[in-house]
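In: dropping the sequence and predicted coords here.
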Amino acid sequence: MARSTITIAVLFASVVHVANARADGLARYEITGDGIATSLTGAPGDAVRGRTLALARTTTCILCHSGPFPEARFQGDLAPDLTGAGNRWTASQLRLRLVDASRFNPDTIMPSYYRNEGLVRVGRNFAEKPILSATEIEDIVAFLATLRD
């Protein structure tokens, strides 16, 4: 009896997980107002990993943004300074900015990190897939939310 209950619970959990994914593999999310209130992964991100990602040249954050990162050389000045980002924006707003910055400014040069349709000038390696995973988005959101004045 207990074994069948466990099997049913595992099957139910699998169905719920699949229901939260879109056909293209991206997590479902709902934009409410000026943000995405719910985590893309269903769990909070890791701020330490988020800091590492934000400072990595592969995510391009630091190429355009500057912030309280004394060890990072050649910080950008094309976009807002990230100092105090956690005071200026909620986690919900930060999440939407990372997922699809064009929702705020259609002419932005900031990439839509968690979108795979309607993009132009996409490199072959990024065609039909997001730049960042849902986990990476959540990690960066967790980190940016820690940046307080």
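Out: Okay, I see it.
In: please count neighbours and contacts with C-alpha atoms only from this point.
Out: Will do.
In: tell me if I'm right that residue 59 and residue 52 touch.
Out: No. Counting by Cα atoms under 8 Å, residue 59 stays clear of residue 52, with 9.9 Å between them.
In: which stretches of the chain form helices?
Out: Using DSSP state H, the helices of the chain run over 2-19, 47-55, 61-64, 85-88, 91-99, 134-146.
In: which residues does stretch 38-46 contact?
Out: Residues outside stretch 38-46 that contact it (Cα atoms under 8 Å, 6 or more residues apart in numbering) are 27-30, 92, 134-143.
In: okay, pairing it with this:
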Amino acid sequence: MRIPLVIALLLIACPAATQPVTPQIVDDAIPASLTGKPGDPVRGRTIVASRSTGLCLLCHSGPIAEERFQGDIAPSLAGAGSRWSEGQLRLRIVDGARLNADTIMPAYYRTDGLQRVARNFEGKTILSAGQVEDVVAYLVTLKD
């Protein structure tokens, strides 16, 4: 299968690991979208359920019945949209250590001050800004 030239050029011109924007933290939240626009909750659900992208269900359980073997060492994602605001959810995903220095949750959108990072991941975020916004958009929908 050949990749069309336009797609190949986009992949070269737009690397996945761009330097993350520095979000403004206000109290216990990042009120503004990292991308300037809302995320897509359908894509966010896919990221949360993914065993290779978000890995959220490794530690959390959530209302994703088709995914077996969900975690139980972190709070359930069910009702996350009722417990936390959009901005509070965003900060927890971007860098949960700002709220709890002892958290085992990875900083999904931070590149500095990390330890034990494989060389090929140095300077890269786990999720892109758009993916963070997608996950936030999904979690906000979880009201029960």
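Out: Cool, the structure landed. Predicted model, so just to flag it, every value in this text is computed and none were measured.
In: may I have the TM-score of the superposed chains?
Out: Once superposed, chain against chain, the TM-score is 0.85 (TM-score structural alignment, normalised by the length of the second structure); 126 aligned residues with a Cα RMSD of 1.0 Å.
In: out of the helices of the first structure, the one nearest residue 78 of the first structure is which?
Out: helix 61-64 (5.0 Å; Cα to Cα).
In: and the aligned partner of residue 47 of the first structure in the second structure, how many neighbours?
Out: By TM-score structural alignment, residue 47 of the first structure lines up with residue 41 in the second structure. If you count neighbours by other Cα atoms under 10 Å, residue 41 of the second structure ends up with 18.
In: and what of residue 128 of the first structure?
Out: With other Cα under 10 Å as criterion, residue 128 of the first structure counts 15.
In: then residue 9 of the second structure?
Out: 11.
In: list the contacts for residue 130 of the second structure?
Out: Residue 130 of the second structure makes contact with 34-35, 39, according to Cα under 8 Å, 6+ apart.
In: could you turn the buried ones of the contacts of stretch 38-46 of the first structure into a PyMOL selection?
Out: Selecting the buried subset of these in PyMOL, with 16 or more other Cα atoms under 10 Å as the burial test, is done by:
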select buried, resi 27+29+92+134+135+136+137+138+139+140+141+142+143
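In: in the second structure, what stretch matches stretch 60-76 of the first structure?
Out: Taken onto the second structure by TM-score structural alignment, stretch 60-76 of the first structure occupies residues 55-71 there.
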